[in-house]
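Visitor: Prediction below, plus the sequence it came from.
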Amino acid sequence: MQACSYIEIAKETPRKRGVLIPKDELLKHLNGIPLYRSMYLYDESAVDFADANNNSLRNFYGTRAIDNILIDIDREQNTDDFTLRKCQAIVYQLNTELDLPQHAFRIYFSGSGYHIVIPNSVFNFQPHEDLPFTVKQTMMKLFPEIDSMVYMRTGLYRVAHTINRKTGLYKVPLTFSECMFGKWQDIHDLAKTSRIEFPYEQLIGDGELEDHVITEVNMTRKMGKVMEPKKIATCVQTMYDIGPQQGSRHTTLLRMVSHYRRNGIPSRAAKAAILEWNDGNLNEQEVIMQVEYGYNKGYKYGCNDELMKKHCSPKCIHYKRKDYNVDVMTAADMQKDLSDRLTTDFTGRSYNFAKMLGSDRDCSFYPGDLVTIFGPTGSSKTTLAHNIALGYNHNTDEIDLDAQIPTLYLSLELAGWYMHRRSLQIAADKPKEYVSEHYRELYPKVKDLVSHINVQTVAPTLEQIQMKITELQPSMVIVDYIDLVATPASVRGEYEQIKHISHGLSNMAVNLDIIIIQVSQVSRDYSRNEVLDLYAGKGSGAIENASRKVIGLNGQADSHQKEVQILKNTDGELFNTKVEWSPSFRLRRSTYGE
C-alpha cells in the first residue's frame, strides 16, 4: 500500500482548493493569509486523480488516512460565552469521563469557535476507502452535539496561526488552563495575533479511545445533509423511520412494499430497503418472501387504510384538504407546532437575505414564505432573483455554496439558453462577451455552482406549477414574472389575476413548505413618478397581503446604481441597501451616496 503523505490545501477561502502538497511542506505556506488543510491524508493515486480531474478530489473514492482527528465546535448563532462553555464541556468529557490525558489532545480557538485536535495514535484509525464514514460514526457517537461536516470525504479545516477574516482573529493554540478557566474575552485577546511563539509539546497517544472506534459501516450510511422528499407519502416514510413495531411488522411491511411497487421501484431494490428497515427483527427469508408476495399480488393501500391513516400528515401532497378540522388547533397543538418550528434545522431550505446583503438585520426566507420582488422596468428585478438563486453574496462578491438551495426557476420571459448564459456570467464573474466566446471551457469550471437550478420557460398555470414542484422537490421556486402565469378564463382584470396568482402561490408555499419568490412589475403611476413603497406593485393590495416579505428594487435602466428596499418583513426588520449592477449581472453592495 502506498504511503499517505499528501494533504489538500486551500488558500484565502475553502473554494480555492485542489492543491495537494506533501504534509511536511505545510509550514512553507504560512504567509499571513487564511489557509486550510484537508482532514485526511492522500497517497500518489489521489495526486494523479486530481491532476486528471481539474484539481478536484470530489469524486475520489480511493484510500484515505488520517493524522489528527479534529472536533469542530462552531459558534453558529450562539454567544461567545456559550460556545466556550460548550468547548469546556467536551474537554471535560475527554479528560475526565474518557480518561484522555492532557498530553493526548490540544485545544485551539479557531477564530470564531473552537477546535480540539486528537492524534490518530489515540484511535488508531486504519487507512481505508471508508475511513471518512468510520471517523464520522465514531466521533458522532462520542460527541453527538458537534459539527460533523468536517469529517466528510473532502473536509477542510483552518490551519493554526492563520487569520479568520470574518472576525479578524487568528486560530491560536490554548493551554488547558486558558480554555478551562479563562474567559472568552481573554481568549479573543490572545487571538489578536498569530501566537506563533506558543510552546508546543508533542501530542502522544497510546490507543486510549481505540475501543470506541466503530468498524462496521452501515450500507446506507449518510455523510452529509440529504434533502429527503418528505412531502410524498409521509405515512410510508414515517413507517420506515420508526422501524418494525411488535404486532404490526407484517402489515407495515406490506404497505411499504405496495408503495415501492406503485412507484416503479424494482423488487430487488425494495428487498434491500426492507431488509435495512427490518434490522434483524424478522427472518430475512421471510422478509424476502413477503416482498415478492406483495409485488405479485399488487395490493394497493390508500389514505383511508387504518395503518396509513395512523401516520397521516397534513404536509403530504396526498392529504385530503376536505378535512377542514385541521385548521382548528388547540393551544397544545400550536405549542407543538411552535416547538417543531423552533427546533427544526432549516439548513438547505432557508436563505439569509440580510446576511447576503452584508446587513446584520433580520431578513431570512423560510419554508412557507411568499416573497415578492417588484420594481420599475430596468431596475434589475430578474437579476436580483437570479443572484438569490445562485447564492450570490452581494457583500463579499462571491458565490456562497452553503447558501445555495435546490431551486426551480420559472423564467417566463427569458429563454433557457439566455438564463444559462447569465448563470455562467454570475458564477464566473465574467461579462457577456467573454462567456459567449469561452462557454465550452467555462461550464466545467462553474458547473457545481449552477447545477442546483432547474429552469422552465413555458408559462404554466398554478396547478402545473404545483405538479412540477411535486416532481422536482425544490426548496425554492422563483416565478419571473407572475404577470405571465396563466389564469382561468373566469378570472378577469389585472387586479383579480394578480390576486388569484399571489394568493395561490402563497397557499402553495405554506402547504408544500417551500420558499416561493414572485417577481412583478410596479403599477404605471408609481413607475411614472419614480416612487417606490409597499403599495407600488401591480394589483396593489393583493401582492402585499399575500406576501410575507416584499422587496422593492429601485433604479433606472440607464444607471448601474440600484437600491434594495425591504418594504414588508413579517417577523423581521425593514432596511435599505444600495447595490451596483455589473456586466457579469452581479449586484454588488455599493456605498454610493453614503
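Guide: Thanks, I have it. Residues are numbered from 1 along each chain as shown.
Visitor: Going by C-alpha atoms from here, please, whenever you check contacts or count neighbours.
Guide: Fine.
Visitor: which residues sit in contact with the residue nearest to Gly539 when sequence neighbours are not counted?
Guide: Counting by C-alpha to C-alpha, 6 or more residues apart in numbering, the nearest residue to Gly539 once its immediate chain neighbours are dropped is Tyr495, at 4.4 Å. When contacts are counted by C-alpha atoms under 8 Å, 6 or more residues apart in numbering, Tyr495 touches Lys538, Gly539, Ser540, Ala542.
Visitor: and if you look at Ile469?
Guide: So Ile469 contacts Leu408 (C-alpha under 8 Å, 6+ apart).
Visitor: and if you look at Glu573?
Guide: Arg361, Asp362, Cys363, Ile566.
Visitor: The structure to be compared is supplied as follows:
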Amino acid sequence: MLYEVAKGEGYSKPRGILIHEDELYDWVLANGDEQIGMSIYGYRDQDKEILSETPVRDWMIQAYLPWFPIDIDKGDTSDEGVLSIVKKFLYHFDELGLREENYKLYFSGRGYHIMIHGDCFGFPESHQDLELVVRLTKEKLLGELDMLNVVDHSIYHRKALIRCPHSINAKSNLYKIPITRYEAFTLKPDEIKELAKSKRLNFNWPEHYGDGELASYVPTELPKIASYEKVIEPYKRASCIYNRLVRGPIEGSRHIDTLILSAHFASAGVPSMMTKEFLLMWNNKIDDHTTPLETKAIVELVEQAYRRGYDYSCNNVQKRGVNGELCSTRCIHYSERNHATAESPDPELIIKQAKKINFVKMRKEGLQIGAQFGVDDFAAIRGEVISLLGVTKAGKTTLMKNLLYGVNMHNNTLLPIEQLRKTYYYSSEQPSDLFYFTALQMLEDVPDYHITRSLEYQASLYDKWKERLSKVIPIDGLPTINTLKKQCESQDRPEIIVIDTIDHAVAEAKNEHQGIKDFMVGIQQIAQQTGVIFFLVSQTRRDDSREGNINLFSGKGSGSIENQSRKVLSIKPSSNKSIKIVEFLADTYAPVPEDKLELFRTRSGRFKIIYK
C-alpha cells in the first residue's frame, strides 16, 4: 500500500510523492523536524505509475482507509477545553464498545488526532467512491454522538493530508506524539505539552485491531447525487425561488409555484426541456408536507410559462407568498420589492430572519484587528465597511498587508492561518508580483536583499509561504461597483475586499466628491447584502496632509467615508521616518480604543508596536 507525503507549510512542497507503507516510518524519522503530512487514504501498489503521471487534483482511485481520522482542532478553544472534547470522545467509545486496542490517540502539537482502526468499520477496498463512503460514515457516526461541530471536516477529502506522527508542529514548536487513554484523563494540558517537546519514539503501543465494531455506521447504499463538502447556498440571490425549491410541491400553491419557477428559469435562459426535467425531479420530493402533481400537469405548466412569457416581479404577492413567508430581508432584491410596492418592511418578518442569523459566528468569521494591535475589542465583522485614512507614503498598504496576513504587531508573531480570510486586494499602485514579493519579505521577516541572494532561495521561500500568501489575491487595477456586485454574489466570493485607494477608484467621475459618495453607498449596499467585509484605503485631504492632523473627517470626499464606514482607522508618519502613528477614529457599535499606537516599521515591512 502507498501513501502520499509532503513537506512545508500546508504540506505543499511538493504534492504527489508516494511512499510505500514499509518505508513510511523511516521517512518520518528522517524528516520529523519539518512540517510533514501524509494522506489518510492508501493507494494500490499497481497504481503508482498512473498516479505519478496524473496531477493530485485528479487522483480519484483511493483504495484503502487504514485508519479513520478524527481531527480535533484547537482553534480558539482553551487547552483545557480541547482536552475535554477528547475525553467526551473516549467516553463515547466506551459506550460503543471500543477498546484502547481499536484506536490511536495523538496530541498534534495544538489539538488532538484520534485514529480508529479501519477494520472497526470494514470499509470496502478499492471502492469507486471511497471518499463518499467515508464522509457518510462520518456524518452518521459523529452525528449520533453529537460531535459533528467539534471536528475538522476537511480531513476526509480525498486530497487531504494529516500531520505525521513524531513530526514538528511549527505553530507550537511541539511534536505530534502518541498518548494513552490514561494520560488523556490524568495529565494536565501543560504536562502533555511537556511530553511533546520530544518525539516520544519509545512509546509502547498495544497490538491494534478491529473487528467490525462500527460496521453499522458504514452505508450500504450511496445517494444518487453525492455531497462531498459544504457549499454556500444561494438563498440571498432570489429567496422566493430558493425557498420554493427547498420546500417542494405544496397543495394549494404547487400550480403557481411551478409557473413561477418555470418563468424564473426561462428568464435565466434555461431550455424548456431542462426545466421540465428539473421540475419533475422537484415534484418527486416526497415527505409529510408535499403533494406531487401529475407529470402531465408539470409539463403543461412549464410549456404555458415559456409560451406566454410570464414574468413575476418582486411586487407580485403570489411570488413572495401571501404572508411574505417566501421572502427574506437578506435577499439582494428585497429593497427593490419595497421600492416597487411602496410598502413598509414587516418588522415581524425582519425579527424572524434575525433569529436565524448567528451574529456570534459572523463576528468570529471576521478579522480580529484589535487583537493584532494588542488593544481592546476592535474587529472587522462580516458585512462591514472599514476605512483606513492616511497621507501619501504613510504606510497604508504595508499596514493592510500586516493585518490581512495576520501579523501580531504587539508580539511579532503570526495568527494561525485558519484565522486569515480569503481576500481580493485591488490596487492601481502596486503590481501583483511586487505585492507578493513585499508580502514575502514581511512573512519571512527579512529585508529584500536577503530574499534575492539567489533565485533558487527566493523560489524556496515562495514555496514555504505559498498557502499564507494565497489567502490574499492581488488584482491589478480598480473595480467598478458592478464588478464588485458580481464577485460578491458569486459562489466563490471572497470574504474581504480591499480597495487601495478609493479616490483612484472614482478617478473617472466628473466630481470626485460625488463620485466617492456614490461609490461608498454602493459598497455599503453590497456589504450588507452579501456579508463581504470591505476595507477602503483613502488619502487624506490636502490641508490635513500638510498639517499632519488626521481626524474622522480627513478622508477625501469626507461626509461619505465616515457616514458609510462602520469603523475608521488612521495612520500617519512621525518625526522619525521609521515610526508611524495609528489611531482608532470611529466604531459605530462600541467605544473606540483610546490608544494612539506608535508602530516601528522594520526593514521587512512588519510593524511592531513600541511600548513606552
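Guide: Right, received. Where do you want to start? In this text, all values refer to a predicted model and were calculated from it rather than measured experimentally.
Visitor: TM-score for this pair?
Guide: The pair, once superposed, lands on a TM-score of 0.79 when counted by TM-score structural alignment, normalised by the length of the first structure; 568 aligned residues with a C-alpha RMSD of 4.4 Å.
Visitor: ok so, going back, ok, so of the contacts of Tyr495 of the first structure, who is nearest Cys87 of the first structure?
Guide: Ala542 (50.0 Å; C-alpha to C-alpha).
Visitor: The closest one reaches Lys499, doesn't it?
Guide: Yes. Contact criterion C-alpha atoms under 8 Å: Ala542 of the first structure and Lys499 qualify, at 4.8 Å.
Visitor: Do a quick rundown of the strands in the stretch 301-450 of the first structure.
Guide: All strands of the stretch 301-450 of the first structure, identified by DSSP state E, counting those that start in this stretch, fall at 351-352, 364-365, 370-375, 392-393, 398-399, 407-411.
Visitor: circling back to that earlier point, the residue nearest to Gly539 of the first structure and Ser523 of the first structure: what is the separation?
Guide: According to C-alpha to C-alpha, to the nearest Å, Tyr495 of the first structure stands 11 Å off from Ser523 of the first structure.
Visitor: Now for those two: what residues contact both?
Guide: Lys538, Gly539.
Visitor: Next, count neighbours for the equivalent of Ala546 of the first structure over in the second structure.
Guide: Taking TM-score structural alignment, the alignment pairs Ala546 of the first structure with Gln564 from the second structure. Neighbours of Gln564 of the second structure under the rule other C-alpha atoms under 10 Å: 19.
Visitor: Who are the contact partners of Gln564 of the second structure?
Guide: Neighbour list for Gln564 of the second structure: Val385, Met520, Val521, Gln524 [criterion: C-alpha under 8 Å, 6+ apart].
Visitor: one more time with 7 Å
Guide: The contact partners of Gln564 of the second structure, by C-alpha atoms under 7 Å, 6 or more residues apart in numbering, come to Met520, Val521, Gln524.
Visitor: Kindly report the same for Met356 of the first structure.
Guide: Applying C-alpha under 7 Å, 6+ apart to Met356 of the first structure gives the contacts Asn393, His394, Asn395.
Visitor: does the second one really touch Arg588, like I thought?
Guide: Yes. The pair His394 of the first structure and Arg588 passes the contact test of C-alpha atoms under 7 Å, sitting 4.7 Å apart.
Visitor: Could I get the buried residue list for stretch 125-139 of the second structure?
Guide: Asp129, Leu130, Glu131, Leu132, Val133, Val134, Arg135, Leu136, Thr137, Lys138, Glu139 (16 or more other C-alpha atoms under 10 Å).
Visitor: can I get those in JSON lines with secondary structure?
Guide: JSON lines is the format used below for those (DSSP: H, G, I helix; E, B strand; the rest coil):
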{"residue": "Asp129", "secondary structure": "coil"}
{"residue": "Leu130", "secondary structure": "helix"}
{"residue": "Glu131", "secondary structure": "helix"}
{"residue": "Leu132", "secondary structure": "helix"}
{"residue": "Val133", "secondary structure": "helix"}
{"residue": "Val134", "secondary structure": "helix"}
{"residue": "Arg135", "secondary structure": "helix"}
{"residue": "Leu136", "secondary structure": "helix"}
{"residue": "Thr137", "secondary structure": "helix"}
{"residue": "Lys138", "secondary structure": "helix"}
{"residue": "Glu139", "secondary structure": "helix"}
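Visitor: which pair in these spans the largest distance?
Guide: Greatest spatial distance in these: Asp129 and Glu139, 15.9 Å, computed using C-alpha to C-alpha.
Visitor: For Ile118 of the first structure, give its distance to Asn95 of the first structure.
Guide: Relative to Asn95 of the first structure, Ile118 of the first structure is positioned 12 Å away (C-alpha to C-alpha).
Visitor: The two: which is more packed in?
Guide: The neighbour comparison of Ile118 of the first structure against Asn95 (other C-alpha under 10 Å) goes to Ile118, with 22 against 15.
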